[in-house]
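Peer 1: dropping the sequence and predicted coords here.
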Amino acid sequence: MARWSSRVVFEHPFRDLLTTIAGYTAVALERARLLQHRHDVAHVLQTALLTDLPTPDGVTLDGAYVPAVLGDQVGGDWYDALVLPSGDVAVTIGDVTGHDIDAAALMGQLRSLLRGYLWRDDRTPAQTLAQLDAANVGTGVRATASVLLARVGAPGADGSRTLTWSSAGHPPAFVVRASGAVQRLEGQRDLILGVAPGAARNDHTAELWPGDTVVLYTDGLVERRGEDLHRGLDRLAAVLAGGGPGAGATGEPVAAAAHDGPPRVVPVQVVRALVPGDLHEDDIAVLTLRVDPV
């Protein structure tokens, strides 16, 4: 009786080809594993740096971070808020150049420096940014970054609060008034950090009333390749002014319903309204501060 063997014997050239293919496959799998590990580490780093926002009395804070669709899916964009020893609420948003794990690491160092100065010293935003810029270079961090730093004071007898801000080359903030009107906070944009420590920096002020919402964001929300920045700012203003279904490119509402007073602007819905799908090539961060209605 004939006996069949299940063993397959390959000719010498074919055996060498299979060995080569197996080697390439093993290398590709190892690279994929390392890339996934790098992505996981980067994601953990970004999540750790974007800590939970505080819940100060009379103010509602909300934030969103959306990474770029390419690269490590982390970057140099961040938002932060602190209730200071004086009782003021400090909010900041910034964008370190780059959108990879190196930018995220620089962002973490810059953010930590800023937090320390805010907590220790009762200075104006312009003074704090000047101090941060000097330390940025003096300590060897040397990050180039745009930052907008603002402080919201305690309420006055009429419920109003003073907003004081300074911009280190950052796009202007907006205020969505309780009436629905949208105001762009115009003011001089000073030099970004990391370029010329010691350059003059300026403070600006505006009054906030119950129901008003301050909207801070990074340039990934409004900038488009080959398009003037003002068009992006106008588009954001239109979305904030709409505040309801159909206001954005996706038709999603950008505000959440409220039982009393004006609706609350929701950062993640602002992002979806302006940047539908996976079209963004840059990181995006949005932070809102709402003075609670009385």
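Peer 2: Cool, got the structure.
Peer 1: hey, let's count contacts and neighbours off CA atoms from now on
Peer 2: Fine.
Peer 1: tell me the buried residues in stretch 283-294?
Peer 2: Neighbour-count burial for stretch 283-294 flags 283-292 (criterion: 16 or more other Cα atoms under 10 Å).
Peer 1: repeat for stretch 168-181
Peer 2: Neighbour-count burial for stretch 168-181, with 16+ other Cα under 10 Å as criterion, is recorded at 168-178, 180.
Peer 1: and the helix or strand containing Gln36, which residues are buried?
Peer 2: Using DSSP states H and E, the secondary-structure element containing Gln36 is helix 12-49. By neighbour count on 16+ other Cα under 10 Å, the buried set for helix 12-49 is 39, 42-43, 45-46, 49.
Peer 1: what helices or strands is that helix leaning on?
Peer 2: Applying 3 or more Cα pairs under 8 Å, 6 or more residues apart in numbering; DSSP states H and E, we find helix 12-49 packed against helix 101-120.
Peer 1: got the buried residues of stretch 283-294 as a markdown table, with distance to Arg33 and secondary structure columns?
Peer 2: Below are these laid out as a markdown table (distance: Cα to Cα, whole Å; DSSP: H, G, I helix; E, B strand; the rest coil):
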| residue | distance to Arg33 | secondary structure |
| --- | --- | --- |
| Asp283 | 24 | coil |
| Ile284 | 27 | strand |
| Ala285 | 29 | strand |
| Val286 | 32 | strand |
| Leu287 | 34 | strand |
| Thr288 | 38 | strand |
| Leu289 | 41 | strand |
| Arg290 | 43 | strand |
| Val291 | 47 | strand |
| Asp292 | 47 | coil |
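Peer 1: put this next to the previous one:
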Amino acid sequence: MIGGQAPATDTGDGRSALPGGDALDYRDLFDALAVPKIVLDPDLVVLDANRSYTELLGMPVDALVGRTLADALAQVPGGPPPVPHAMDAIARCLRTGMPEVVEPTRWDLPDPRTGETGPRYWMLLALPVTRAGDAAVRAVVVRVEEVDAADVEGTDGYATPERLSWHSTVARMRANAAAERDAAVTLQSSVLIPPPEVPGLAVDVRYQPANRITRVGGDWYDVVLRESGRAVLVVGDVAGHDVDAAATMSHLKGVLRTVAVEDDAGPAAILDRAERAAAVLRIEAFAAITVAVVEPPAPDGSRRVTWARAGSLPPLVRRADLGAELHGERPGRLFGLRLPEARPESTLVLAPGASLLLFTDGLVERRGEPLVDSLEHLREDVEQVVDARLERLADCVLARSTPIRGADDVAVVALQVDGAPAVGPEAVGTMTG
């Protein structure tokens, strides 16, 4: 509660209920804003404009809505032509999903006090509009603010302190955004590295970030090859889609990688030891993680795989005959809870030609759909991939199963046992544990 008032509640129709049962109409709120604002769709067509904007142009909102921004401005008598660098900034906002600031720009409009057209200066701020759970930019709100011409031009032909300050602020905001993107890309390239070559196995990985700008988030994959020839596969998910989540993810990945090289550690032991190490190092995070250990080949070429799940989703097996099945037996507790019970392990023997798929929840979770149904859709998608090559399986799964691009990070690790597929029951493999 704020100031003793009960908060507004959602009415389900895009409005909010105020205390007393009245509905807050956001159209009225938009019109009440003193600063001119206009809303554009991805094609730069005007969706709406508030009263301050229409009064600025001296045109009714109906004369603007449905026109492109360039066409709408062309309707203003003696109005401003589209300024190329301002239009470029709006286009960048749509493309990148990042706010864009345009330093004071001259647009000649009639002065409301005198009616005379003369030099007037405006700062523009373009803000992306997205929907919760989806990073795609659906619209852009452009905020227009007039600044004093004397501050911009100066009286003696030199830039004023205000002008220099605006230059500095705009440059700093752009530099900060660029630095964040560069830092995220550097972090991603150092953490999400290609998997090592594993003799007798094809291993492939995929990563798709929710945040299209920083290109990194809280999900990760890893493949560690031990001296004994055992391979350790990991997929993990730390909550969040920003650089902070990525930093926490990189710490956890480093801890797990260090523990995973020890040849005596099975998947449950890897999770337990990493959890204790993270607590000592004060890495405070909860994560859903799957760890799988793949044994060297048996005489018939099959591979024994043992995995443990820390609050994560079940692995999926594509048999050599291209049928698919989920293995959701015995999940374990979420990483970071540090509860006393032991994490269970499950074991499967993969025949030559069979594949194993480990993935984070961003691959399957759909808003409003039960998780069990989403997992079944994934299984069906895998069975529809008729190409036996592992890289095609990974590509198709990512393309067909990701429900909303940008809704959540996705990490996938896939492996396939080399060799000619077995014929008959041997193609399925056996489940133990």
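Peer 2: Nice, thanks for sending it over. All figures in this text were calculated on a predicted structure; none of them were measured in a lab.
Peer 1: TM between them?
Peer 2: The TM-score (TM-score structural alignment, normalised by the length of structure 1) is 0.84; 269 aligned residues with a Cα RMSD of 2.4 Å.
Peer 1: residues in contact with the top strand by length along structure 2?
Peer 2: As assigned by DSSP state E, the longest strand anywhere in structure 2 is strand 134-147. Strand 134-147 of structure 2 has contacts (Cα atoms under 8 Å, 6 or more residues apart in numbering) with 35-42, 90, 93-95, 97, 104, 120-131, 210-212, 404-407.
Peer 1: what subset of the residues you listed is buried?
Peer 2: For the contacts of strand 134-147 of structure 2, a burial check counting by 16+ other Cα under 10 Å picks out 35-41, 90, 93-94, 97, 104, 120-129, 210-212, 404-407.
Peer 1: isn't Ala154 of structure 1 right up against Thr164?
Peer 2: No. Between Ala154 of structure 1 and Thr164 there is no contact under Cα atoms under 8 Å: 11.9 Å.
Peer 1: quick check: closest non-adjacent residue to the counterpart of Val286 of structure 1 in structure 2.
Peer 2: Using TM-score structural alignment as the criterion, Val286 of structure 1 maps onto Val412 of structure 2. The spatially closest residue to Val412 of structure 2, leaving aside those adjacent along the chain, is Phe359, at 4.4 Å (Cα to Cα, 6 or more residues apart in numbering).
Peer 1: aligned to that neighbour, what sits in structure 1?
Peer 2: The alignment partner of Phe359 of structure 2 in structure 1, by TM-score structural alignment, is Tyr217.
Peer 1: what's near enough to touch its match?
Peer 2: Shown in contact with Tyr217 of structure 1 (Cα under 8 Å, 6+ apart): 93, 171, 173, 284-287.
Peer 1: switch to 10 Å and redo it
Peer 2: 63-65, 77-79, 92-95, 148, 170-174, 267, 271, 284-288 (Cα atoms under 10 Å, 6 or more residues apart in numbering).
Peer 1: host element of the aligned partner of Trp220 of structure 2 in structure 1?
Peer 2: Here Trp220 of structure 2 is matched to Trp78 in structure 1, going by TM-score structural alignment. Secondary structure from DSSP H and E places Trp78 of structure 1 in strand 77-83.
Peer 1: check the mean deviation of that strand from structure 2.
Peer 2: In the superposition against structure 2, strand 77-83 of structure 1 averages 0.9 Å from its aligned positions (mean Cα distance after the TM-score superposition for structure 1).
Peer 1: which elements pack onto that strand?
Peer 2: The contact analysis (3 or more Cα pairs under 10 Å, 6 or more residues apart in numbering; DSSP states H and E) places strand 77-83 of structure 1 against helix 12-49, strand 59-66, strand 89-96, helix 101-120, strand 145-152, strand 213-217, strand 284-291.
Peer 1: could I get those as a markdown table with distance to Asp158 of structure 1?
Peer 2: Below are those laid out as a markdown table (distance: least, Cα to Cα, whole Å):
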| stretch | distance to Asp158 of structure 1 |
| --- | --- |
| helix 12-49 | 37 |
| strand 59-66 | 16 |
| strand 89-96 | 19 |
| helix 101-120 | 27 |
| strand 145-152 | 15 |
| strand 213-217 | 17 |
| strand 284-291 | 13 |
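Peer 1: in structure 1, what residue corresponds to Thr186 of structure 2?
Peer 2: Using TM-score structural alignment, the partner of Thr186 of structure 2 in structure 1 is Val44.
Peer 1: work out which residue lies at the spatial centre of structure 1.
Peer 2: The residue lying closest to the centre of structure 1 (Cα atoms, centre = their mean) is Ala285, at 2.2 Å.
Peer 1: contact partners for that residue?
Peer 2: Taking Cα under 10 Å, 6+ apart, one finds 63-67, 76-79, 93-95, 216-221, 267-268, 271 in contact with Ala285 of structure 1.
Peer 1: swap in 6 Å and give it another go.
Peer 2: Contact analysis of Ala285 of structure 1 by Cα atoms under 6 Å, 6 or more residues apart in numbering lists 64-65, 217-218.
Peer 1: and the gap between His170 of structure 1 and Pro13 of structure 1?
Peer 2: 63 Å (Cα to Cα, to the nearest Å).
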